[in-house]
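*Asks:* Below: sequence and its predicted model.
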Amino acid sequence: MSALASSTLKFALPFTLLASSALADVNVYSYRQPELIAPLTEAFTEETGIKVNVAYLVEGLTERLKAEGDRSPADVILTVDIARLTEAVDAGVTQPLMTDTLAKNIPAEFHDPEGNWWGVTTRARIVYASKERVPEGAVTTYEDLADPKWKGRICTRSGMHTYMIGLTSAYVVHHGPEETKAWLQGLKDNLARRPQGDDRAQVKAIWAGECDISLGNTYYMGEMLADEEQRVWADTVRLDFPRFDVEGGGTHVNISGVALTKASRNKEEAIQFIEFLTSHHAQEIYAEANSEYPVVPGTEASDLVKSWGELHPDNVSLKQLADERPDALRLTEEVDYDG
C-alpha cells in the first residue's frame, strides 16, 4: 500500500507523488498543522469513504500552485487569514464555488460574494495582559494601545506579519490612513523591544517580565495550555477583548478558510469535503481542535474558548480588510515599525 493510501499525510510529500493519487481522493494543500487537520479528514473519510491526502506547506502555497498550473494535483487549499486567501484568488489559482449548502451554512460576511473562498473558523486578535501588572479593564480599545501610558510595556511580533497587517487594515477602515499612521507610530513608541517572534513568544516575554501586554490571536492560548512548558507562560496572562472605539466597532476577527483550486481533478469529491467543513459536526471538531470560533450559526465554541470571555466581533467585512491591505503595508513601512 502506498503512503497516499492513508487518510492524512503527516508530512508534505513530493508533489509528483501526490499527483498519482486515485481520482476518488481529495488532495489538499494546507498551511495548518497536521494535528489540527487530522481530526477533520478522518471524520470526513469515515462519513463518506473518500480519502483525503494533505500536503503541509510552511510557505509558498500560491507560488507552488502557479508553478504547477493545470498539472497541480491539489483540489483544495486550506489556510488562514483573508490575505492569504485573497492572494490565491488574485493569482488565478482558485475557481468560484457556490452551492446551496454552502450559502445556507456560511453567513455572507464570512465568504466571498462570488464564492472564491469560504471561511470555516474565526479567530480574534486580542490583548494578552499580565495578571500581576495590568489591572482588569485597563485595555478596552485598540486605540488605547498608542497611549504613552504604555510606553516600554508592549510586545508584538513583526508589524509586517499578515496577522498584524490584518489589524492595521481594520484600523484604516475605521479611522483612515492618517490616523492609522499616527496610531502605528504610537504603538511602536510603546514597544518594550524590537518586534520579534510569534504570538506565543510575546506571552513568554510577559512571563519573563520583558513587557506587560501583547497582541495575539486567541487560539494561541489553547496551544500554550496544551504544552507543558508553555502552560507556565499562559498561566501568567489574561485575555482582554479590546474593541475599536467607533460606532459599531468590535474586536478584530479574521478567518481560516478554504477554496477550490482551478486545477481540481476531483471536483465532486472536493466540493463534498468543503461542504463537510461547514457542517455542525465538522465545525465542532475544527473549533475544538483549533481553539477557534465556529462560523456556522448554532454551533458553539468549545468550553475552553468560551471561558476566555465574550466576543463581540468588529463590523468590518473581510473584503474591506483585503482592500485596505496595501495601505496597511505602506503605513507600517513608513513608520519603520520593525526598525
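*Replies:* Great, that's in hand.
*Asks:* going forward, measure contacts between C-alpha atoms and count neighbours the same way
*Replies:* Will do.
*Asks:* How far away from the center of its chain is the helix or strand where residue 289 lies?
*Replies:* Using DSSP states H and E, residue 289 falls within helix 280-290. From the chain centre to the centre of helix 280-290 is a distance of 15 Å (Cα atoms, centre = their mean, to the nearest Å).
*Asks:* got the buried residues for it?
*Replies:* 280, 282, 283, 284, 285, 286, 287, 288, 289, 290 (16 or more other Cα atoms under 10 Å).
*Asks:* Name the helix or strand for residue 121, please.
*Replies:* Short version, using DSSP H and E: residue 121 is in strand 118-130.
*Asks:* scratch that, residue 37
*Replies:* With elements taken from DSSP H and E, the one containing residue 37 is helix 34-48.
*Asks:* Okay, angle between that helix and helix 280-290 too, please.
*Replies:* Angle, helix 34-48 to helix 280-290, by axes from the mean of the first three to the mean of the last three Cα atoms, to 10 degrees: 160 degrees.
*Asks:* Tell me the helices and strands packed up against helix 34-48.
*Replies:* strand 52-56, helix 267-277, helix 280-290 (3 or more Cα pairs under 8 Å, 6 or more residues apart in numbering; DSSP states H and E).
*Asks:* distance between it and the chain's centre?
*Replies:* On Cα atoms, centre = their mean, the centre of helix 34-48 falls 19 Å from the chain's centre.
*Asks:* I'd like to check what contacts that helix. Which residues are they?
*Replies:* Contact with helix 34-48 is made by 7-8, 10-11, 50-52, 56, 273, 276-277, 282, 285-286, 289-290, as judged by Cα atoms under 8 Å, 6 or more residues apart in numbering.
*Asks:* Going along the chain, name the helices of the stretch 51-200 of the chain.
*Replies:* Along the stretch 51-200 of the chain, counting by DSSP state H, counting those that start in this stretch, helices occupy 61-68, 82-90, 100-105, 162-189, 199-207.
*Asks:* try this one side by side with the last:
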Amino acid sequence: MRNKIVAGVLTFLSAAVIVTGCGGTNGGTKGENNSGTNGASPSASAEATAKPEKSGVVNVFTARHYDIDFAMFDQFEKETGITVNEIKGTAEELVERMKREGESSEADLFITVDGGVLNYAKESGVLQPIESETLFSNVPEKFRDKDNNWVALASRARVIVYAKDRVKPEQLSTYEALAEPQWKGKVVARSSTNMYNQSLIASFIELNGEAKTEEWAKGIVANFARDPEGGDRDQAKALAAGIADVAIMNTYYVGQMLHSKDAEEVKVAENIGVFFPNQETTGTHLNISGIGLAAHAKNKENALKLAEYMTSKEGQEMLTNGSFEFPVNPAAELPQLLKEWGQFKTQDIQYAQLGVNNKAATELLNRSGWK
C-alpha cells in the first residue's frame, strides 16, 4: 500500500525519519511488496513473479485531495512496481517546506490546483524544467508553462449555475450581466478569500482591466442574496433551498454531486443547470490542476513516469471519470456528463497571469466589499 503522509506532521520530523518512512523496503506495509516466496505454494509463487518488480519510489507533494487521485496512484503502482508516497498539505505549506528543505527535500512531484499557484511554485524556485517528449505529446502547449516548469493535469470551468425551476438559460449571457439590477438578491458565491474566486477576478483584470472589474465586483456584492459562505456545494444547496437563483461555481462540483452517495446532494444537483457564460465575448473562465517536477527530485525518472501516466489517454479518462474535471489530453474521451454539456469557448489568457494578478485581485475584492 502507498504511504499517506500529512505535511503538517512531517514538518516536525527529521529528514532521516522521512526517508525511512517514505522509501524503506524492510518491514511495515512495504514488506508486502517484496518478491520473496518462502513458504508459498507453486501457484502463489507464479502469481508473485507475474507482478512487476519493485522499482523504487516517487514522493508526491500534493495539494489535491480527491479519491480518484489516490486510485490512480494505486493503479500506477500495480502497473509499474513504483511505490507512490503521498505527502499532503496546502499548496502554500508544501511550497514553503520545499523551499526550507532545499536540496535535502524528498519531493519528486508537486501537484496542485490553480494556474496562479503553479506560477507561485515556479517563482519560488521549487520546480525545475521538465524534459519529456511523452509528456509534451500528452499535454498541448497551451496547457504548459512557457519554460516547462509545470504541465496541466486537468482543467475546470467556473461557470454560472442556475435553479432550473426559476431561471431559463436564455435569461443568462455573461458574468458581467450578473451585476445588473435584475439579479438583485439572487446571486450567491464563495468568499473573497477563495482561490477560485481570486483567479476568476485575476482573469477579468487581465481581460478587462482593474476599473471595469472592480465595478463588476461591486455590482455582484450589491446583488448577493446573502453574505458569501461555504464551498461550491453550499452555493448549489442555496439554489435548491430558494435562497438564490444563480451561483458562481466550478463545473466539476456539479458532476461530483450528481454521482454522490448522498441522496440529498444528488437531488440538489438534478435541479440545477450549468451555463457557460461569455460565449459571444471573452469566453468562460478556465483554470487548471497541474504537475511540477521538484527542483531537487531524487527519483526524477519515476516522477516523470507518473506524470506521463496521469496525462496519458488512459490516465486522463480514469481521472476525469472520477473528478469530472476536463481532460487536457485531447485524445481522452470525455465522461458522458461533460459530453452533454457540449463544447464551449474559453478565455484566451496565460494561466501564469492568474498568479501575477492575484495581489491586485485580492485588493480589488476587499475594496468592493466582497466578504
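*Replies:* Everything's here; your move. As the structure is a prediction and not an experimental result, all values here were calculated from the model.
*Asks:* If you drop the residues flanking it in sequence, what lies closest to residue 237 of the second structure?
*Replies:* Closest residue in space to residue 237 of the second structure, ignoring its immediate chain neighbours: residue 268 at 6.2 Å, by Cα to Cα, 6 or more residues apart in numbering.
*Asks:* Tell me if that neighbour really is in a helix.
*Replies:* Yes. Assessed with DSSP: H, G, I helix; E, B strand; the rest coil, residue 268 of the second structure lies in a helix.
*Asks:* residues near it, how many?
*Replies:* As a burial measure, residue 268 of the second structure scores 20 neighbours (other Cα atoms under 10 Å).
*Asks:* Same check on residue 16 of the second structure?
*Replies:* 9.
*Asks:* how distant is the helix or strand containing it from the center of its chain?
*Replies:* Using DSSP H and E, residue 16 of the second structure falls within helix 15-23. In this view, helix 15-23 of the second structure has its centroid 27 Å away from the chain centroid, taken as Cα atoms, centre = their mean.
*Asks:* and residue 9 of the first structure, what pairs with it in the second structure?
*Replies:* Aligned by TM-score structural alignment, residue 9 of the first structure pairs with residue 4 of the second structure.
*Asks:* That match: how many residues sit nearby?
*Replies:* By the criterion of other Cα under 10 Å, residue 4 of the second structure has 14 neighbours.
*Asks:* which other residues reach stretch 128-139 of the second structure?
*Replies:* Outside stretch 128-139 of the second structure, the residues that reach it (Cα under 8 Å, 6+ apart) are 122, 147-152, 292-295, 304, 307-308, 311-313, 328-330.
*Asks:* What span of the first structure is it aligned with?
*Replies:* Under TM-score structural alignment, the match for stretch 128-139 of the second structure is residues 95-106.
*Asks:* Would you mark the buried spots in the matching stretch?
*Replies:* 95, 97, 102, 103, 105, 106.
*Asks:* Greatest separation within those residues: which pair is it?
*Replies:* Farthest apart among the buried residues of stretch 95-106 of the first structure by Cα to Cα are 95 and 105. That separation is 19.6 Å.
*Asks:* what's the matching range in the first structure for the strand or helix carrying residue 338 of the second structure?
*Replies:* Element membership for residue 338 of the second structure (DSSP H and E) is helix 336-341. Aligned by TM-score structural alignment, helix 336-341 of the second structure falls on residues 303-308 of the first structure.
*Asks:* what does the matching stretch contact?
*Replies:* Against stretch 303-308 of the first structure from outside (Cα under 8 Å, 6+ apart): 222, 239, 291, 292, 293.
*Asks:* unless I'm mixing things up, the last one is touching residue 301, no?
*Replies:* Pointing back at residue 293 of the first structure there. Yes. Residue 293 of the first structure is in contact with residue 301 according to Cα atoms under 8 Å; the separation is 5.3 Å.
*Asks:* intersection of neighbour lists for the two?
*Replies:* Contacts common to residue 293 of the first structure and residue 301, judged by Cα under 8 Å, 6+ apart, are residue 287.
*Asks:* So which of these two has more stuff around it?
*Replies:* residue 293 (27 against 19).
*Asks:* Show me what that one aligns to in the second structure.
*Replies:* In the second structure, residue 293 of the first structure lands on residue 326 (TM-score structural alignment).
*Asks:* got it, and residue 238 of the first structure?
*Replies:* Per TM-score structural alignment, residue 238 of the first structure is aligned with residue 273.
*Asks:* related to what we said a few turns ago, out of the contacts of stretch 303-308 of the first structure, which one sits closest to residue 205 of the first structure?
*Replies:* Among the contacts of stretch 303-308 of the first structure, and counting by Cα to Cα, the member closest to residue 205 of the first structure is residue 239, at 15.3 Å.
*Asks:* my guess is that closest one is in a helix, correct?
*Replies:* No. Residue 239 of the first structure sits outside any helix when classified using three-state DSSP, being strand.
*Asks:* What is the neighbour count of it?
*Replies:* Neighbours of residue 239 of the first structure (other Cα under 10 Å): 22.
*Asks:* The one 4 residues further on now?
*Replies:* Other residues near residue 243 of the first structure come to 22 when the count uses other Cα under 10 Å.
*Asks:* List the contacts of it.
*Replies:* Counted by Cα under 8 Å, 6+ apart, residue 243 of the first structure has contacts 140, 141, 142, 249, 250, 251, 252, 314.
*Asks:* Can you say which of the residues you listed are buried?
*Replies:* Using 16+ other Cα under 10 Å, the buried ones in the contacts of residue 243 of the first structure are 140, 141, 142, 249, 250, 251, 252, 314.
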